[in-house]
Each structure stands twice: as C-alpha cells, then as structure tokens.
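> Requesting a structural model of the entry that follows:
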Amino acid sequence: MTTALDAFVGPWRYHLDHNGDSKFRDTRKTQFPDYYHQRSPADLGADADTLVTTSHIHSFQLGTGASIYTQSILPAILQARREIILVTCFWAQSDTLAALSNTIAQLAQERERLISSQPGAAIEPLRIRICFSSRSLFQKLFHPNSKDGFVYPPHTWPSQLGLPAAEALRAGAIDLQVKTLFFLPFSVMHPKFVIIDRQRAWLPSCNVSWEPWFEGCVDISGSAVSSLMRFYQSVWERDLPSLPADRNTSPISPELAPSWLTAIQSPASRFAPLSMESAPTVLLPSSHHQNPCFRPFPWMDDPKPPLTPLNVAISCLLELAQHAIYLQTPNLTSASVIDGILQALGRGVHVTIVAGKNMMLLEQIVTAGTTTSRCLKSLIRRYHNLKASSVMQPRRDDASATNLDMDLEAGRPRLGQLRIAYFRRGVDDQAKGVSEEPVQSHLKLTIVDDEYTVLGSGNMDRASWFTSQELGILFRSVQFANVVSGIVNDVLKTRTMTIYESSRPRDD
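Next up is the predicted model:
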C-alpha cells in the first residue's frame, strides 16, 4: 500500500513535517483537529500516518443531491444495524431533507413493529448522529464559539430541523442526537460523509439542502473507514462509545427501500458499480483554522495557506503532474492553486478547468475579496505572458540555430495546453424544464495524470484553503480515474461552455 503511494506520500509528508517550508503557514497549534504531534493517547487525530490507508471502492455516482441521497444514501441508511453517522455542512428544507426525515420515521415505525412482535427480545438501540454547521444566518451569528458545539434539544427536532418527533423515535429504540459546530466569522465545518455501522462510508459533495446542483459521491469500505471514524471522533464526538457486538437482531429489512422510498431522478445521474479492493487511499482533512490572513489591499502579497493535509496534497499533486491535470471546482480563487497551475503549464502539463459561473458571488467576495471570473481572467493573462516570455519558437526550415533548437538541447518542454470551461444547464431537449437538471456544478474533483483522483468537500477557493474545515479523499488507481473521468465527461458533453482554449502546438 505504501509502495503504491510512495511517489505522492514522500513529498506530502516532507511538507507536513517541515514547518519552515516557504509555501505554507504553520498553523498546527490552532488546527481542529491536529494531525501532527502525538500529545496523548486520547489525541485521536495526531498522526498523519493514520491517514494513509486502503479502501474497497464499491461505486461512484453522479447526479443532484436529492438523486444521490434517494438512490444510494437513504437505502444504505435503511440497512444500518447499530449506527448511522451523517455529517454535512448546510441543512435546509428540501426534497433531500424530506426524504431523509421520512426514512428515519419509517425506520422507527418498522423497529417499533418488530419490538412489539418480539416481546422480551434483545433489540439494540440504533444510534443516529446528525452533524452539521450551517442552517441560517441567525444560527451562525449566535452559535457558541466552542469545540463542544451545540446539541439541539429533542423538542426542536420537528419544528426547527424538519425531523421526526422524539416520541416516535424512542418507540423504535432510536437514539438520535443532532449537533452543530460553527466558528465566527465564517469558519464552517464543510465535510460531508455518511458512515454506516463503522464499516461502510459514502462521501458525497452535496449537502442536505435544496439546490439542484451537479454532485458526486464515492462509496467505500475497508481500513479507510476506520481513518474516517477517527476524524469524526476527533471533531464531533470525542467520547464516542464502542458499539456492542452485532447480535444480528437488527429489524432492518432490505424490502423497505423499494416499497415506499421514491428515488428522485436527474438527467445528470450516472452510477458506476465497482469492485476495487485494496485501492491505495489517503484521507485528507483540512483542519479548521480561524485566522483567514486577509490582505485588504491589492498590492499586498498573498499569504501562505495553512499547513493542512488537504492543502499540501493538492500542492504536491500539482507539482508531481507530468502529463495532465483536470480540475472541476465550483469556484477558483485560491492563489496557491493558480500558481501551481501556471507552474505545471510551464512544465508542459496540459490543464483542463471546469468551474461555476457566477456561483455564490457574495461568498467569494466576502471570503476572497475577488471572484472566480476575475481569477480566471488573471490566469489566462498570466498564461499569455508565460507564452510570450518563453524562449520556445516555431521550428524554422533553415539550418541556422534557433531558440527552439537550444531549448530542445536543454530538454525544455513545450508549454502545456490550457482549457477553461464554465458549467451550464443542459441544453438538450430532454433537459428543458426538468426540475432535477443541475443548474450549477458543485462537484469537487481533481485528476492528475489519469492516476490520482481527489474527491470530497474541498473547493479550489480561498474559503476552503483558509477558513473552512474540509475533507478530501485521494485514490491512486488508473482504473478509478478512468471510470470517474469517463462518466463525468459523458454528463458534461452538453453542460459546459468553453471560455478559453489554447491552440495546439504544430507537429514538427
């Protein structure tokens, strides 16, 4: 496992271990959780080595948040025997929330029925832990500034959260707790994942919210889930109890899902079943760090990004890229990412970027002081400057020495090609007027050299790199990279608008 990841893990660990590295700002003493120094046995997130692991990849899925939840995540929840952990960032009234609430209510009813039909039987309580960060402006303004967060009283579940009443859940032996974490001024806990019985996990890009956005989700099991559980415990439930032994007495029935759960469809839905065992995997948290290091004046230098596993991983992948980089992100306002892209282009690496157009503009301005469109225009301008300053010139037919000849002798690569596109609503006839046709792309995807794939919650914007807690997951697998790129390209055939594409070099 480590051998397969050595090319990445070596540079990644070097940057994490050398806090004097000029590319990153050492924020390890203030991060939540801290993945660096073992202070005590209870310091669950201490060792970055615990992030390097393997996984069994079961599937990769595309669609909207509602379609992914109703087609995959909610049916999985119905199979839980002992525990359901659901972590998301935004929580809002939506088709997704209605379907989730109905699923929990049906689960409670089925469990109550079986408890009544088996008097004296040992039915273990089903633990459900729902964790989120943002519900409303009022909630965030008055949220306690504590790592203990805020636990919603049971009487508020139906009225404030749209969840079933506590009495119905108790009748079905369901132990529910709902908790929020948020740190002013705008440090949200941005990860999204679902863990069932501490054995299988789904990592979607979507929230429990109403937006019909283009999303993705990977379904895994294996030792990577244990690493994910450590992350969950260190952030959300530090006193996490052990689960009782599975007595196989769970009342969950596979027939529940098809009988009443309506799967929401989207024209952008794609499902790729997989059976990839022992795929080299690295869990990549970007720990919470409150200091945003704003630079209010344009002539001030860009600050160093915080030293987090996810930030370092993306930087390392941009440096390691030899052939091609594919980036799909809602927003692109991180100066470190843009610098890494330009350096890769200078080495001859081809770069494709798919971003959102005018997506969350207010959030971009508040957290970054700029917008994706301005940053992309700057990237194109700097790319042109790179081309102009390059000593590489078209080959001449005469025998005289040219700059290109000198570059060939020096082994200098050609400048990489750059393509930038915006995501747009589907333009085919079937997509018109469809409620679950994605209107924006919320997928966070990086593929490097058709080998390394990073998914998760982290965007390529300043908010994700400086103020939000994030969670990414990296797989090193040519097969998985090909599957992901294949179905993503299929969906995007009619859903992108190219705004820039550099000319291809001539054949000599």
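> CA atoms for contacts and neighbours, from now on please.
OK.
> ok, N403 to H384 distance?
Distance from N403 to H384, counting by C-alpha to C-alpha, to the nearest Å: 19 Å.
> ugh, wrong one, I meant Q479
35 Å.
> Now for K357: which residues touch it?
T372, S373, Y422, F423, R424, Q440 (C-alpha atoms under 8 Å, 6 or more residues apart in numbering).
> let me redo that: I130
I85, L86, V87, L176, Q177, V178, K179.
> before we move on, what SS does the fifth one have?
The one in question is Q177. strand (DSSP: H, G, I helix; E, B strand; the rest coil).
> how many neighbours does the spatially closest residue to it that is not a sequence neighbour have?
Nearest residue to Q177, sequence neighbours excluded (C-alpha to C-alpha, 6 or more residues apart in numbering): R129, at 5.1 Å. Neighbour count of R129, defined by other C-alpha atoms under 10 Å: 19.
> Now the element after whichever strand or helix holds R129, going C-ward?
Using DSSP states H and E, R129 maps to strand 126-132. Remark: after strand 126-132, the chain's next helix or strand is helix 137-141, criterion DSSP H and E.
> Let me see the ranges of the strands in the stretch 351-500 of the chain.
418-423, 440-441, 445-448, 452-456, 470-476, 496-501 (DSSP state E, counting those that start in this stretch).
> Now render the ones you listed as JSON lines, adding mean neighbour count and distance to A165.
Listed next are the strands of the stretch 351-500 of the chain as JSON lines, based on neighbours: other C-alpha atoms under 10 Å; distance: least, C-alpha to C-alpha, whole Å:
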{"stretch": "strand 418-423", "mean neighbour count": "21", "distance to A165": "40"}
{"stretch": "strand 440-441", "mean neighbour count": "25", "distance to A165": "34"}
{"stretch": "strand 445-448", "mean neighbour count": "24", "distance to A165": "38"}
{"stretch": "strand 452-456", "mean neighbour count": "25", "distance to A165": "32"}
{"stretch": "strand 470-476", "mean neighbour count": "24", "distance to A165": "31"}
{"stretch": "strand 496-501", "mean neighbour count": "15", "distance to A165": "44"}
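> one more to line up against the first:
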Amino acid sequence: MSTESSSTRQLVDRDLEAATSIPSRFSSTFVNHVSHNQRAQSTPLELTTGTGYHIYTSLIIPQILSATQEVIIVTCFWAASATRDALHNALLELSAKAVAAQTKISVHICFSTYSLARNMLLPTSKKGQNYKPSKWRKLGLPRSSRIPGLVLRVTRKFDWPFGIMHSKYVVIDRKLAILPSCNVSWERWLEAAVRIQGPAVAHLLKFHAWFWENGASLKPLPLDEGSGGASTLNGRTSALESSVQTTILPSPHTPSLLPPHLRPSTLLHQLPCLPSRPPSHPPTPLLTTTSHLLSTAQHSIFLTTPNVTAPSVLALLRNALSPPRKLDVTIWTNTSLMTLEQLKLGKLTIHYFDDPSPTRPGPGTRNARSVEAASHGKSSTLLDRNKETTPIRLHAKITIVDGDKLLLGSCNMDAASWGTSQELGILMESRELVDLLLERELREKLVP
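Now for the predicted structure:
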C-alpha cells in the first residue's frame, strides 16, 4: 500500500464512526477492536523516568550497542545536544563491533524536524527525504568512512504546515522495543520510557513499515541467536518481567491546512446563533482508546502531560469530575498553560512541576478552587552539577486509570496531538506496573 494512495483513515476501522454502542465501562474487546487486534500479552522489561539524556544513556544506547543486525531509531526532533553526541559515539562503537564480527548492522534513523525554519520552508514529499552520506555530518552523524560496519539510512518526513511526526520509539533486532517520551534534543525535561518484548514489537513494526517504509514490507533478517539485550537491566530502572496485556496504539497524521481550533466548522459553531457541538477528534486508535479510558474510569484518573489544552480532553475531564461520576483526578503539568483553571469543580488536584516557588503549600484540598502548586525548584549548584540529568520541566505523557491501566507514549493532551500530529502510545493493563511506576519511579520526582 503506497502512502499516496492511502489516507490516515486506513489505519482506523471503518465501522468505528458508525458504532452506536460505546461501552460505559472499560472494555478490552472495544480496545482490541479499535486497535485492529493489536491487544496481546507482551513483557515490559524496564520502566524508567528521567531526562531525555538520562533515558538515552542509561536505557536506549546500551540496547543499541547490544544489536547484532538492526537498529531503528524514530524521533520527532533531532537537534544538536549531548544526547545526539552520545548517539554519534554509540554508532562508532556499534560499527567497530560489527567490523570485529565481520558483519553489517542496519541502522535507520527517522525524524521529523531539526529546525522550525526547515519545516516551514522545506516540507518533504510523502515518501520523505533521504539524506545522502555527504549530509550526515550536518546532522551530527559520523562520516560514512568512520562507520564501515553499519548500513545507515537517514529519513525525514514533515507535511506542511501542520504535519509533525511526533512518534518516538527504538527497535532492536525486531525483538525488543523502547517507547520513550523524549526527543533527541537539549531539553532537560522529565520523561518516561518503557522497554518491552513480545507481540507488541511486531505490531509496532507493522506501523513503522506502513509509514517510514511507505507501505513496503521490511526485508527479512537472517536468523539470529541474540536476544537484543532483553536480559540487561539498569540499576536505576524498575523491572517487571511478567507478561501483561499490551496494545500498540498509533495515531496517524491527519492532514490539515489549519489547526483544529481555526477550522471554519469549529468557528461556525462558536456563534451564539448556532447550537454548539461537543469537541471531536480524529477517530484514531490512540485517541479513541484514550477517550475510552477517560470516559469509562470508575474511581481515579492520574495524568502527567506538558499541557492540557485539547477541547476533547477538557470535556472528558469535566465529565469525570461532574456528578454522578465525581472521580478523583490528579494532573501534573507545567505552569505556562493555565487552561486547567477552567475546571472549577469536583475532586481535582493540579500540581505544577516547574513552579519555582521557594515554599511548599500546606495540606491541600482536591477542590480546583484551591489548586495545589508543587514546588519543584532546584538550586543553581545542583543544576550545574547535574545539567543533563536534572529535569526542569515536565514532558512525560502518562495516563493512569483506576490504578490498573497505564498508557505511555508521545501524545500530549493538547490540540496538536489531538488534531493533526502523528502520535504513538502503548496501553499496558497491570496494577503491578502502575504501582511500580508511581512508587519507585515517580515518588521522589513528583513530590507535592
């Protein structure tokens, strides 16, 4: 299936929009349906949080160096940074390993942007832009002569004007996948990542081939005895080595010349003379499942997100906070976006990760009229000492519903992620995994 002849909707079940019965409680059958039967038992091997640099150097790069045949790196932003420098060095080391083994290792780097100006002036074709070896140095990559053990491809895709490819993942030897929230960039933000093996990896590769290989099947790899580093654990990460129900949830790019809030149909229904209509979003597997999780939650919702501005999300949260549901809703976000202050009802707790206030509030209330502001200030000495590993803003995208359903990935709770950009998420159904994340990974990093 070629990219030109296919549309975003081809990854979305055609009868989804015609469905007349949406479950009032969480339904695994519904999730399996909207994801095209992507729900299966897979094994999370590591779960970690930290800055993007920390996640790359402690989790992703060690797995890259364990590869014996193939590495796929997909990110939204590819920018000059300590993280990119670390990847540069990792490619040199991986090449030396391949040369010593008298083999070749395939590496495919895929990204959407490395500068706003390039996005606006030089969008790519539907098939993407493939960089010649002569251009690699400008991208912070080694010269081809320095990596003789690698078969490197570098591809960029951006669809003007609102066509960012926001998905982020790494696949090692088609056996192991890592889904981080971080870009390859200088941003010192708190991120989250999961390392997983099992059927979820094959489901992810199916999506990867559809988009980055333009519908072509991935070439078979020779038989391999390696495990892709599946048994390697880092001391600062949390492990869960039992299988859980997982679902890979893509949200394909929705072509648009205007952002959702400026589309004529949206503006028209804001006129007082016309009836308003509820917010909508593209019926992609990820967005439909996220909406399902928020609308069927029975007890609690926990979110971390850089921002909360998507009308659909605000409507879902308002419904969760209102009678008769009146759920406990906890949101960690950043101070720059105050849309959440509109939710003046229910059992809502809002924490601001980047609040520089030197004092902490006393015991808070769950009413939004007395929003808690969590001090997360850092001394300048500490920031200088741990420049690349001390997060100063929140970028992790975590949704936890009823303490037993965990959604991680690239999707923010903003209008771009819920309107036009390509996103990717993974749903894991496991109370043990949720407890592991909250108690071991986030307790010290998200201190109210």
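> care to give me the TM-score?
TM-score for the superposed pair, counting by TM-score structural alignment, normalised by the length of the second structure: 0.80. Supporting figures: 389 aligned residues with a C-alpha RMSD of 3.0 Å.
> picking that back up, now do the residue nearest to Q177 of the first structure against I195 of the first structure, distance only.
10 Å.
> Spell out which residues are contacts of both of the two.
I84, I85, L86.
> which SSE is the equivalent of the second one over in the second structure in?
Right, I85 of the first structure. Residue pairing (TM-score structural alignment): I85 of the first structure is matched to I72 of the second structure. Assigned by DSSP H and E, I72 of the second structure falls within strand 70-74.
> mean offset of the helix ranked longest in the second structure relative to the first structure (after superposition)
Longest helix in the second structure by number of residues, with DSSP state H as the criterion: helix 82-100. Comparison of helix 82-100 of the second structure with the first structure after fitting gives an average deviation of 1.3 Å (mean C-alpha distance after the TM-score superposition for the first structure).
> Figure out how far that helix is from the centre of its chain.
25 Å (C-alpha atoms, centre = their mean, to the nearest Å).
> Stretch 160-169 of the first structure now?
Its chain's C-alpha centre and that of stretch 160-169 of the first structure lie 29 Å apart, by C-alpha atoms, centre = their mean.
> Touching that stretch from outside, list them.
Counting by C-alpha under 8 Å, 6+ apart, 92-93, 97-98, 101-102, 104-105, 108-109, 154-155, 157-158, 175-176 sit against stretch 160-169 of the first structure.
> which of those residues sit farthest apart?
The largest separation in the contacts of stretch 160-169 of the first structure, counting by C-alpha to C-alpha, is between A92 and Q109 at 24.3 Å.
> according to the alignment, the longest strand belonging to the second structure goes to what range in the first structure?
Counting by DSSP state E, the longest strand found in the second structure is strand 39-50. When the first structure is aligned by TM-score structural alignment, the counterpart of strand 39-50 of the second structure is residues 52-63.
> residue ranges for the helices of the stretch 201-350 of the second structure, please.
264-268, 285-296, 311-321 (DSSP state H, counting those that start in this stretch).
> In TSV: the shared contacts of R129 and I195 of the first structure, plus neighbour count and distance to G472 of the first structure.
Formatted as TSV, the shared contacts of R129 and I195 of the first structure follow (neighbours: other C-alpha atoms under 10 Å; distance: C-alpha to C-alpha, whole Å):
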residue	neighbour count	distance to G472 of the first structure
I84	22	21
I85	20	18
L86	21	16
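> For these, give me TSV that also has distance to I447 of the first structure.
Formatted as TSV, the shared contacts of R129 and I195 of the first structure follow (distance: C-alpha to C-alpha, whole Å):
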residue	distance to I447 of the first structure
I84	30
I85	28
L86	27
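> quick one: stretch 404-414 of the second structure to chain centroid distance?
The answer for stretch 404-414 of the second structure is 7 Å, by C-alpha atoms, centre = their mean.
> and it, which stretch of the first structure?
Across the first structure, the stretch matching stretch 404-414 of the second structure (TM-score structural alignment) is residues 451-461.
> who touches that stretch?
Counting by C-alpha under 8 Å, 6+ apart, 190-192, 203-205, 329-334, 337, 368, 444-447, 464-465, 470-481 sit against stretch 451-461 of the first structure.
> ok, now which ones touch whichever residue in the first structure pairs up with T246 of the second structure?
Counting by TM-score structural alignment, T246 of the second structure lines up with T281 in the first structure. Contacts for T281 of the first structure (C-alpha under 8 Å, 6+ apart) come out as V52, T53, T54, S55, A224, I473, L474, F475, R476.
> R14 of the second structure: neighbour count?
Count around R14 of the second structure with other C-alpha under 10 Å applied: 12.
> So which bit of the first structure is stretch 193-211 of the second structure matched to?
The aligned range for stretch 193-211 of the second structure is 217-235, by TM-score structural alignment.
> Buried residues, the matching stretch. List them.
By neighbour count on 16 or more other C-alpha atoms under 10 Å, the buried set for stretch 217-235 of the first structure is 217-235.
> before we move on, what about stretch 71-86 of the second structure?
Within stretch 71-86 of the second structure, the residues that count as buried by 16+ other C-alpha under 10 Å are 71-79, 81-84.
> From these, pick the one nearest G52 of the second structure.
For these, the nearest to G52 of the second structure is T83 (7.4 Å; C-alpha to C-alpha).
> Show me what that closest one aligns to in the first structure.
Aligned partner of T83 of the second structure by TM-score structural alignment: T96.
> Enumerate every residue touching that match.
Per C-alpha under 8 Å, 6+ apart, neighbours of T96 of the first structure: G65, A66, Y69, T70, V208, S209, W210.
> what about the second one, helix or strand, and which?
Using DSSP H and E, the secondary-structure element containing A66 of the first structure is helix 65-68.
> Average separation of that helix from the aligned part of the second structure, please.
Overall, helix 65-68 of the first structure averages 0.6 Å from its counterpart (mean C-alpha distance after the TM-score superposition for the first structure).
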